[in-house]
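Colleague: Dropping the sequence and predicted coords here.
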Amino acid sequence: MNRTETVSWHEANQRSLMAELAVLRRVLERRAAQATDDVPFDEASADSEQEAIRMAQEVLPAPAALDRLCATFGLSPFERALLLLCAGMELDAAWGAKCAAAQGDPRRTYPTFSLALAALPEPHWSALNPSAPLRRWRLIEVGAGETLLTSPLRIDERILHDLAGVSHLDERLVGLVDEVLTEEQDELAPSHQTLAGRLAGIWSQASRATALPVVQLCGRDPAAKRMIAATACASLRWRLYRLSAHLIPLSPSELDAMQRLWLREAALTGSALLLECDDTEPADAARDRMATRLIESIEGPLVVAVRERRRAGSRSTISLDVPAPGTAERRTLWARALGSAGASLNGRMEALVSQFSVNVQAIHAACAEAQTPRAAGPSENVADVQAIELASRLWDACRRQARPRLDELAQQIEPSATWEDLVLPDLQRRRLRDMAIHVRQRGKVYEDWGFAAKGARGLGISALFAGASGTGKTMAAEVLANELRLDLYRIDLSQVVSKYIGETEKNLRRVFDAADEGGAILLFDEADALFGKRSEVKDSHDRYANIEVSYLLQRMEAYRGLAILTTNMKSALDQAFLRRIRFIVQFPFPDPEQRAEIWRRVFPQGAPTEGLDEAKLAKLNVAGGHIRNIAVNAAFLAAEAGEPIRMRHLLDAARGEYAKLEKPLTETEIGGWA
């Protein structure tokens, strides 16, 4: 081979490995010659093979895989030769025959400890110890045999591939851990970039002194924690793999096997592990114990992603809080993602920044989703139309990106009602419009004008809608959602409230956390069951019931969006609770004039009507919700009869509605109808 020849590391590593095996093949031949005295040993050939090893190593641009592996696991010269002896079985078809000849037994066509102790240089018995590197790190496997010395030995497949220069994840870890890869668009918020730098610094300092500490990343955004850990690893030229706590084996033996395989993999590839415990529940005691055991036993770089800090064990632990990007950071991230298109929004980007607390990935996804422009009309300014359309598409894309997953605890309501559909006194309408103003201008007042810096308490926008059933409380929530173009979720309290201690708080946490990113409007309908007066503590159940209410108050005060509570009995609510509600809107029972207005608006433009008298209809002493029921039922009766909606259809529908309410329909209410 030409000494000046330039070869790749893989080619040079292959040459080096083959040269090493050629020397070991000669050792086996010498052992066979000594056993039979039939085969002369060629010393000249041995010298040429040593020269081949030296020449192959000269052109290696980096250490050979065998040298790197031996240094990583601290193998002695004898253990190194024994590992090569096992590798030869997989790489040389004639190796089995040479092993049999060297052992003087044609049946033993495989390496054994007996052969290694007899043939290899510098033998030592301790290499057979289960705690020694070869067996501890499962570099070789001991097959079934009569004795340990005569049992067949086989190199582990993952180690064989590594010696050949082919790195891949051990197949026994596939499905348990997967690599976290970073993309160019996966930029970090400045505060998260700082945390990544701190994490890399912690590892760098500890690796030069003592054992690496466990690092906890605490926060609510799993993607952000993942990217912080990946960025820190990339700066140190490490790989990062993640493991969900849900996949941790619950059997101690299986956990030990997985842990040992991972530690070997981390050593081979220079990798850190991210253990994601974000979704684990405290009630899952068995899994929590196994997670603790894994954390205590992982010796290499380990990051634990949690919502809230875990209790530290015997191992040194450092906790870093990962907050959501602040308003200024989100503004910067949006500007980077939009590029030149951001300048055309003419200030409309501030509404996105203020309303949606989305992460970097969601921002890029929203920008990608909003790239299709609408063509401007002949009389429209193209630039203005494109800016308005882009802002609108970005808003809708953010709603979809931040849409909470609340299927089990809430029902999404598609808001269709507008201010025109809402019949209320002027005072109540003004209060509702004030609520919309607070939501829209929250970012300017809290962040730009500095009110948030005075304290986070009380920044949540909460409202109580009180009034009899059917007076328009849910419709008002729909109107606000329509006005603000936000998602509206009605919370199913039967799914939230639990008799089990701690479950109600857990469900409330899921509701608020899921909705917080997009600032959705939460409607706790008929909230008396959960938000009643806090009782005197007579037993443990009373104490925990009060804790549930206190937790709710705390979350409402911190919630970024609008939380609306509705009740039919305002008097049933705790006064301390009411003091912490920003808006209280009393929905009065409609008077005759208001009922007449509701009747005028209840029928769609496409519905055929004939001879309807709103003044007579307003005599029905029912609220707006019941008026709508009567109108819809009358429409069905008219449709079946093939007629327009008339007073007699409404009379029949009113009788049915009153029967449902178990309320008599008086002559005063329906006199002169038909």
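Modeller: Looks like it arrived, so ask away.
Colleague: from here on, contacts and neighbour counts on C-alpha atoms
Modeller: Noted.
Colleague: Helix, strand, or coil at Val622?
Modeller: coil (DSSP: H, G, I helix; E, B strand; the rest coil).
Colleague: Ignore what I typed, I meant Ser535.
Modeller: coil.
Colleague: Count the residues that sit near Met290.
Modeller: Met290 has 18 neighbours, counted by other C-alpha atoms under 10 Å.
Colleague: all strands for this structure, in order.
Modeller: In the chain, strands defined by DSSP state E lie at 140-142, 153-155, 177-179, 214-218, 239-244, 271-276, 302-306, 317-321, 410-413, 461-467, 488-491, 521-524, 562-567, 583-587, listed in chain order.
Colleague: would you turn those strands into a markdown table with distance to Asp574 and mean neighbour count?
Modeller: Formatted as a markdown table, these follow (distance: least, C-alpha to C-alpha, whole Å; neighbours: other C-alpha atoms under 10 Å):
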| stretch | distance to Asp574 | mean neighbour count |
| --- | --- | --- |
| strand 140-142 | 69 | 18 |
| strand 153-155 | 72 | 23 |
| strand 177-179 | 50 | 17 |
| strand 214-218 | 34 | 24 |
| strand 239-244 | 42 | 22 |
| strand 271-276 | 40 | 24 |
| strand 302-306 | 35 | 26 |
| strand 317-321 | 35 | 16 |
| strand 410-413 | 24 | 17 |
| strand 461-467 | 12 | 22 |
| strand 488-491 | 20 | 24 |
| strand 521-524 | 16 | 25 |
| strand 562-567 | 12 | 24 |
| strand 583-587 | 14 | 19 |
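Colleague: one more structure, for comparison:
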Amino acid sequence: MTDSPTPASDVPSPRRRAGDPASAVVARLAVLRTRITALVERRRAGDPTAADPLRGLYLSDEAIRHHLRRPGDGDPPPLADDGSPEPTEGPSPAGEPPRADDRLPRLAQRLGLTELDTAALLIALAPDLDRGFEPLYGYLNDDVSRRRATIGLVLDVCGLPATHAAARDRFHPTAPLSALGLLIVEEPERPFLSRSLRAPDRLAAHLLGDEAPDAALDGHLRPLPASPAAADAGDGGPLAHRLAEHLDAAPLTVYLREHREGEGLLCAATALRAAGYGALHYTPVPVGHTDGHEPGGEGGAGHGDHAAHAAERHGAAPHGPVRELLREARLRGCGIVVSELPGRPGPLIRALSVRDVPVLFTGARPYDPQWSDRDPLVLDVERLPSGGVEVWSAALGIDPADDPGFDLAATVAPYRIGGERIHRAARSALALAALEGTPLAAGHLKRAARQLSASGLEQHARRIRPAVGWDDLVLPDEPLDQLRELARRARHRDRVLGEWRLSAGGGRGHGVLALFAGESGTGKTLSAEVVAADLGLDLYVVQLSSIVDKYVGETEKNLERIFTEADRTDAVLLFDEADAVFGKRSEVKDSHDRYANMESAYLLQRLEAFDGIALLTTNLRANIDDAFTRRLDLVVDFPFPDAGQRLALWRRILVHVPCEEGIDPGSCAREFELAGGSIRSAVVTAAYAAADRGEPVTGADLLAGARREYRKAGRLVLDEVSW
């Protein structure tokens, strides 16, 4: 690209000027006015009706005789091979020599326009830029009401005969001026030479230095990461730089399939910038609208499909103002990045498959050859590594050698984000710290990063914002060490499985999978919440009732939606009572067994390709299929607490409860064999009794609560047990 591209961050942008393009247009109009004036004087010299104030409103006998005597305006100058006029007396309508801030010749060079094309644009634009041209055009058109340029007027000004085939062809609908959206030939019912010419307002604004995008694109254009810091932060991967080399040679239409949201946009922005292009980030469906599909949906024809097909049949641009988008890209010398594709993107891909503008589509769906017969170049975006400490330090404005007051590396390790998302998270974290009036802390970073990972998982899972820590766990050393190992695996999986290439291969993902096995109330769900809190992630508890369906294949579809959403979200996924869907496969005796085994086979395959963090809990480990166990990274057994652990649980749960002085739950811990969940329920029962009296919790309250939990479990309560 020879022209300076418009930065992607300027879309949409405030109005700004580079140099003074408007003065260059004014200079060209002055030259054109000289040419028009000479043509008007030439016409007036032999026109007996020139002084008639009603000329152009009616035809007098004298005017008719004049037209009968005048077959033409004289012999035109000779023509060049391409239909452009050879040099004549006086300057050409386009004006010369071009100035450095003159955008018209640069636009003509970039789009391959001829001198006649350039002159036609300027002649058509003149009345929109200078009202003084209107009466002159009315006179030359022999109709005071027709104050715009016509095809015949352009040919007259350029000294071309009306019968020149090459010149007439420049106004054909398939010629560059019309095809590129730069010139509109109106009134097709009129004779060819009398048809009015109109240049879009956006073209006039661009030539004057106005970079505000076309109003038709309002709601469709969004900013892309464009600052050098944002680009260097994510780098875009080797693919972006290889793609840039090809874009530098010739524009391409590319489909970038991304594994994680944002990777395709970063790759596209990096490639366009490296190739010397600006970028227009286009979303076919404006903010707050829908095309009739669920996000990411692939199947079935919906309302959006019928609308797209109807638009195509009637010649309308499918899925938004595509014509205006292409014109904007051509005016600025930009590439186009399209994200959030509609359910059926075929019409959009066909409409944007042009040879002079690079167009990069991004999406998570695999490319379907049925979408379009104009296949783009299909590329898979590499998994981009998460941003390192240096990137986060730069985004936060911290010197990597300085101590921010917390472990920055450990804080940001669980988040698989890069590029502009790191800068967005950093800005949000700094804003949170400023709002609270405190120095930046790990908690601010975690909250900001979680905000960027807000997902659609809440449709199928219950969201838990972890508010616990390692001190809330009362477990033996072995399961506690395994839980800490689980957190370490989640933090460093990209390095170990990706950079160090220790993945098992075969399309396996970089996910972390663990099974928590133990009796009810032994702390499995609480442990999952503690791990999520340590990683700074939200915990999503999958509601099995919302995914298990009696219809064949529906359960797998529901699970696929959950896994797909979890893959693109930084969160911990918890399948409580997992043996309901991860149970053992059985011998096939009827169709029910066969379909149940199909569900298990699907889950086995999907878990291997999973990239997130998934935890399974079960009360009966023996119910889990051995094939699932083999694919797990960790199996953590939660033993029933002994007397010492039960006492620690009683004391831990009573920390924030107002109790009478000298209370000691040791008797309850020794005499009642309760798991942690039951102990918490006993304390809650005691607390309600004390709150009703308006007094602190007593030993008798704790004893009553423990006895109730024993009875709930169907166990014998000994009367001699007392406080």
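Modeller: Noted; the coordinates are in hand. These figures come from a predicted structure and were not determined experimentally.
Colleague: Give me the TM-score for this pair.
Modeller: Here the TM-score for the pair of chains, by TM-score structural alignment, normalised by the length of the first structure, is 0.77; 624 aligned residues with a C-alpha RMSD of 4.4 Å.
Colleague: Now tabulate the strands of the first structure in a markdown table and tack on distance to Ser251 of the first structure.
Modeller: Supplementary listing: these in a markdown table, determined by distance: least, C-alpha to C-alpha, whole Å:
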| stretch | distance to Ser251 of the first structure |
| --- | --- |
| strand 140-142 | 22 |
| strand 153-155 | 26 |
| strand 177-179 | 18 |
| strand 214-218 | 23 |
| strand 239-244 | 16 |
| strand 271-276 | 18 |
| strand 302-306 | 21 |
| strand 317-321 | 25 |
| strand 410-413 | 37 |
| strand 461-467 | 47 |
| strand 488-491 | 39 |
| strand 521-524 | 42 |
| strand 562-567 | 44 |
| strand 583-587 | 54 |
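Colleague: now for the first structure, which residue lies nearest the mean position of the chain?
Modeller: Pro222 (4.3 Å; C-alpha atoms, centre = their mean).
Colleague: Hmm, that one is touching Ala305, no?
Modeller: Yes: at 7.4 Å, Pro222 of the first structure and Ala305 qualify as touching, with contact defined as C-alpha atoms under 8 Å.
Colleague: what sits against the aligned partner of Thr569 of the second structure in the first structure?
Modeller: Alignment note (TM-score structural alignment): Thr569 of the second structure maps to Ala514 of the first structure. Listed by C-alpha atoms under 8 Å, 6 or more residues apart in numbering, the contact set of Ala514 of the first structure reads Arg403, Pro404, Arg405, Leu406.
Colleague: Over in the second structure, see which of those survive.
Modeller: Mapping these onto the second structure (both residues aligned by TM-score structural alignment, their matches' C-alpha atoms under 8 Å) leaves Arg403, Pro404, Arg405 still in contact.
Colleague: Next one: the first one from Val142 of the first structure, what distance?
Modeller: In this case it means Arg403 of the first structure. 54 Å (C-alpha to C-alpha, to the nearest Å).
Colleague: go on, the last one?
Modeller: Distance of Arg405 of the first structure to Val142 of the first structure, computed by C-alpha to C-alpha: 50 Å.
Colleague: Equivalent analysis for the second one, please.
Modeller: Pro404 of the first structure sits 53 Å away from Val142 of the first structure, taking C-alpha to C-alpha as the criterion.
Colleague: Next, work out how far apart the match of Thr569 of the second structure and Arg405 of the first structure are.
Modeller: For Ala514 of the first structure, the distance to Arg405 of the first structure - C-alpha to C-alpha - is 6 Å.
Colleague: can you check Gly313 of the first structure too?
Modeller: 34 Å.
Colleague: Aligned against the first structure, show me the partner of Thr675 of the second structure.
Modeller: One thing to correct before we go on: residue 675 of the second structure is Ala, not Thr. When the first structure is aligned by TM-score structural alignment, Ala675 of the second structure is paired with Ala623.
Colleague: what about the helices in the stretch 301-450 of the second structure?
Modeller: All helices of the stretch 301-450 of the second structure, identified by DSSP state H, counting those that start in this stretch, fall at 303-313, 322-332, 346-352, 389-396, 408-412, 420-436, 442-452.
Colleague: Save those helices as TSV, and put in distance to Leu515 of the second structure too.
Modeller: As requested, the helices of the stretch 301-450 of the second structure are exported to TSV (distance: least, C-alpha to C-alpha, whole Å):
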stretch	distance to Leu515 of the second structure
helix 303-313	43
helix 322-332	50
helix 346-352	43
helix 389-396	31
helix 408-412	24
helix 420-436	32
helix 442-452	24
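Colleague: Out of those, flag the one nearest Pro173 of the second structure.
Modeller: helix 322-332 (13.9 Å; C-alpha to C-alpha).
Colleague: residues in the first structure aligned with the closest one?
Modeller: On the first structure, the counterpart of helix 322-332 of the second structure by TM-score structural alignment is residues 259-269.
Colleague: longest helix of the first structure?
Modeller: helix 9-36 (DSSP state H).
Colleague: compared with the second structure, how much does that helix deviate?
Modeller: Here the mean offset of helix 9-36 of the first structure against the second structure after fitting is 3.0 Å, by mean C-alpha distance after the TM-score superposition for the first structure.
Colleague: so what secondary structure elements neighbour that helix?
Modeller: helix 43-58, helix 77-91, helix 95-103, helix 113-119 (3 or more C-alpha pairs under 8 Å, 6 or more residues apart in numbering; DSSP states H and E).
Colleague: How far off centre is it?
Modeller: Taking C-alpha atoms, centre = their mean, to the nearest Å, the mean C-alpha location of helix 9-36 of the first structure is offset from the chain mean by 51 Å.
Colleague: With stretch 163-170 of the first structure instead?
Modeller: Stretch 163-170 of the first structure sits 30 Å away from the centroid of its parent chain (C-alpha atoms, centre = their mean).
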